[in-house]
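A.B. asks: only the shape, not the letters, is given here:
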């Protein structure tokens, strides 16, 4: 009994130590699945177009009445910081409500947040089941339609993706977004 209890405690200690890491953002190692969708201008954007570039992804929709406006404002703030510091990175917002979020709706939505479309793409052009599968396989996140409303349930993380299309870190995109850490991590990938 003592050995079993000590084994459990030791296992938990190893887990906690491993989870603590270096105090940086949560480190991930997930390959983004190939995709080719359309952006707010009706132009094709594919994973192949992002090869060799660092990018930050999130999941939003234009009819969102809860978390999306705050997340999109935070993504806008990240874009401002990238410009101010002269750091190149793409921003990719995947719509989780593609049936309603056509390119015009996405462009109108991001314009309200002063988006600069030179490096920020809001993507659509797929069905709900396709984005649900893509989000699960690429980012290990889930989305679901809220059967009690017209809303879509989704996570509030920002995901940092490296030049090879690997998700390497995720951050809180809703509250206490760690802008300084995101900037530091983006710069580290570009060294």
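C.D. replies: Done, it's in. Owing to the predicted nature of the structure, the values given are computational and were not obtained by experimental measurement.

A.B. asks: contacts, neighbours, all on C-alpha from now
C.D. replies: Noted.

A.B. asks: could you pull out the helices for the protein?
C.D. replies: In the chain, the segments counted as helices under DSSP state H are 2-20, 47-50, 68-85, 103-111, 128-139, 179-189.

A.B. asks: could you dump the ones you listed into CSV with distance to residue 34 added?
C.D. replies: Shown next, in CSV, are these (distance: least, CA to CA, whole Å):
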stretch, distance to residue 34
helix 2-20, 29
helix 47-50, 6
helix 68-85, 23
helix 103-111, 21
helix 128-139, 9
helix 179-189, 21
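
A.B. asks: contact partners of stretch 101-116?
C.D. replies: Stretch 101-116 is contacted by residues 38-42, 61-62, 72-73, 76, 79, 95, 122-125 when judged by CA atoms under 8 Å, 6 or more residues apart in numbering.

A.B. asks: could I get the helices of the chain as a markdown table with distance to residue 160 and mean neighbour count?
C.D. replies: A markdown table is the format used below for the helices of the chain (distance: least, CA to CA, whole Å; neighbours: other CA atoms under 10 Å):
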| stretch | distance to residue 160 | mean neighbour count |
| --- | --- | --- |
| helix 2-20 | 18 | 11 |
| helix 47-50 | 13 | 14 |
| helix 68-85 | 12 | 18 |
| helix 103-111 | 20 | 18 |
| helix 128-139 | 10 | 17 |
| helix 179-189 | 8 | 15 |
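
A.B. asks: quick one, which of the ones you listed is nearest to residue 29?
C.D. replies: Comparing the helices of the chain by their distance to residue 29 (CA to CA), the top pick is helix 128-139, with 9.6 Å.

A.B. asks: check which residues of stretch 160-168 are buried.
C.D. replies: 160-162, 165-168 (16 or more other CA atoms under 10 Å).

A.B. asks: dropping in the other structure now:
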């Protein structure tokens, strides 16, 4: 009987841990749980100055319209290049549906990613500045932005970074309100349409 009680207790504890880790069974992964929490608890985005790839400064986010963004570093040889291609496809998908949504690829390595690097990344991925631009914040704003948008950046041993990637949504009220897989075009379009 003790063995049965122990087994049932262990099973209940395991189920409770799974329930907690999957945000009540609504997400299969920790990233999925993060995305559910973001959607349910929008967070105000304070104004930030960004230097765009054309050298202009923009105060961001501009309220009154949804904004899509991703965090990158331009010298990334792998995931950022893939997500840049995905962002270009997303831009085309939204434009084909008549949605002109501001899109930003924001560098979290603004010291390395100077204006020539931003321009080169933009040219490589077909970002013309409208609706999609490549930008960098001031160095002292990076940590706060990464924390706000729940982006994890870990330096690797080769001068690069390991980091998570997603299409992040700022709603027209200037709140961080969504995170999506980079290829979830239909879901992102639905979210944008619901905000217009």
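C.D. replies: Nice, thanks for sending it over. All values reported here derive from a predicted model rather than from experimental measurement.

A.B. asks: what's the aligned partner of residue 98 of the first structure in the second structure in contact with, if anything?
C.D. replies: Per TM-score structural alignment, the equivalent position to residue 98 of the first structure in the second structure is residue 110. For residue 110 of the second structure, the contacting residues are 136-139, by CA under 8 Å, 6+ apart.

A.B. asks: quick revisit: which among the contacts of stretch 101-116 of the first structure count as buried?
C.D. replies: 38-40, 61-62, 72-73, 76, 79, 95, 122-125.

A.B. asks: quick one: which of the residues you listed is nearest to residue 48 of the first structure?
C.D. replies: Using CA to CA, residue 38 is the member of these that sits closest to residue 48 of the first structure, with 13.4 Å.

A.B. asks: so who does that closest one touch?
C.D. replies: Residue 38 of the first structure is in contact with 44-45, 103, 123-125, counting by CA under 8 Å, 6+ apart.

A.B. asks: what do you get for residue 14 of the second structure?
C.D. replies: Under the criterion of CA under 8 Å, 6+ apart, residue 14 of the second structure has no neighbours.

A.B. asks: before we move on, back to that, list just the nearest of the contacts of residue 38 of the first structure to residue 178 of the first structure.
C.D. replies: Using CA to CA, the contacts of residue 38 of the first structure come closest to residue 178 of the first structure at residue 123, 24.2 Å.

A.B. asks: map the closest one onto the second structure.
C.D. replies: When the second structure is aligned by TM-score structural alignment, the residue opposite residue 123 of the first structure is residue 135.

A.B. asks: pretty sure its match sits against residue 109.
C.D. replies: No - the pair residue 135 of the second structure / residue 109 is not scored as a contact, 10.6 Å apart, by CA atoms under 8 Å.

A.B. asks: what about the counterpart of residue 152 of the first structure in the second structure, how many neighbours?
C.D. replies: Alignment note (TM-score structural alignment): residue 152 of the first structure maps to residue 161 of the second structure. Neighbour count for residue 161 of the second structure, taken as other CA atoms under 10 Å: 18.

A.B. asks: residue 161 of the second structure and residue 151 of the second structure, how far apart?
C.D. replies: Here residue 161 of the second structure is placed at a distance of 12 Å from residue 151 of the second structure (CA to CA, to the nearest Å).

A.B. asks: from the contacts of stretch 101-116 of the first structure, which land in strands?
C.D. replies: Members of these lying in strands (criterion: DSSP state E): 38, 95, 122-123.

A.B. asks: and of the residues you listed, the nearest to residue 134 of the first structure?
C.D. replies: residue 95 (11.7 Å).

A.B. asks: name the nearest of the buried residues of stretch 160-168 of the first structure relative to residue 11 of the first structure.
C.D. replies: Distance to residue 11 of the first structure, by CA to CA, is smallest for residue 168 among those, at 25.3 Å.

A.B. asks: the counterpart of the closest one in the second structure - nearest residue in space that isn't next to it in sequence?
C.D. replies: The equivalent of residue 168 of the first structure in the second structure is residue 177 (alignment by TM-score structural alignment). With CA to CA, 6 or more residues apart in numbering as the criterion, residue 177 of the second structure has its nearest non-adjacent residue at 4.5 Å, and that residue is residue 42.

A.B. asks: okay, now the one you found: neighbour count?
C.D. replies: Residue 42 of the second structure has 17 neighbours, counted by other CA under 10 Å.

A.B. asks: ok, it touching residue 175?
C.D. replies: Yes - contact between residue 42 of the second structure and residue 175 holds when scored by CA under 8 Å: they sit 5.6 Å apart.

A.B. asks: quick one: end-to-end distance for stretch 105-114 of the second structure.
C.D. replies: One end of stretch 105-114 of the second structure to the other measures 14 Å (CA to CA).

A.B. asks: again with stretch 40-49 of the first structure
C.D. replies: By CA to CA, the extent of stretch 40-49 of the first structure from end to end equals 16 Å.

A.B. asks: stretch 92-112 of the first structure now?
C.D. replies: By CA to CA, one end of stretch 92-112 of the first structure lies 17 Å from the other end.

A.B. asks: same question for stretch 84-103 of the first structure.
C.D. replies: Distance across stretch 84-103 of the first structure, first residue to last, is 28 Å (CA to CA).

A.B. asks: could you measure from residue 123 of the first structure over to residue 40 of the first structure?
C.D. replies: Computed as CA to CA, the residue 123 of the first structure to residue 40 of the first structure distance reads 7 Å.
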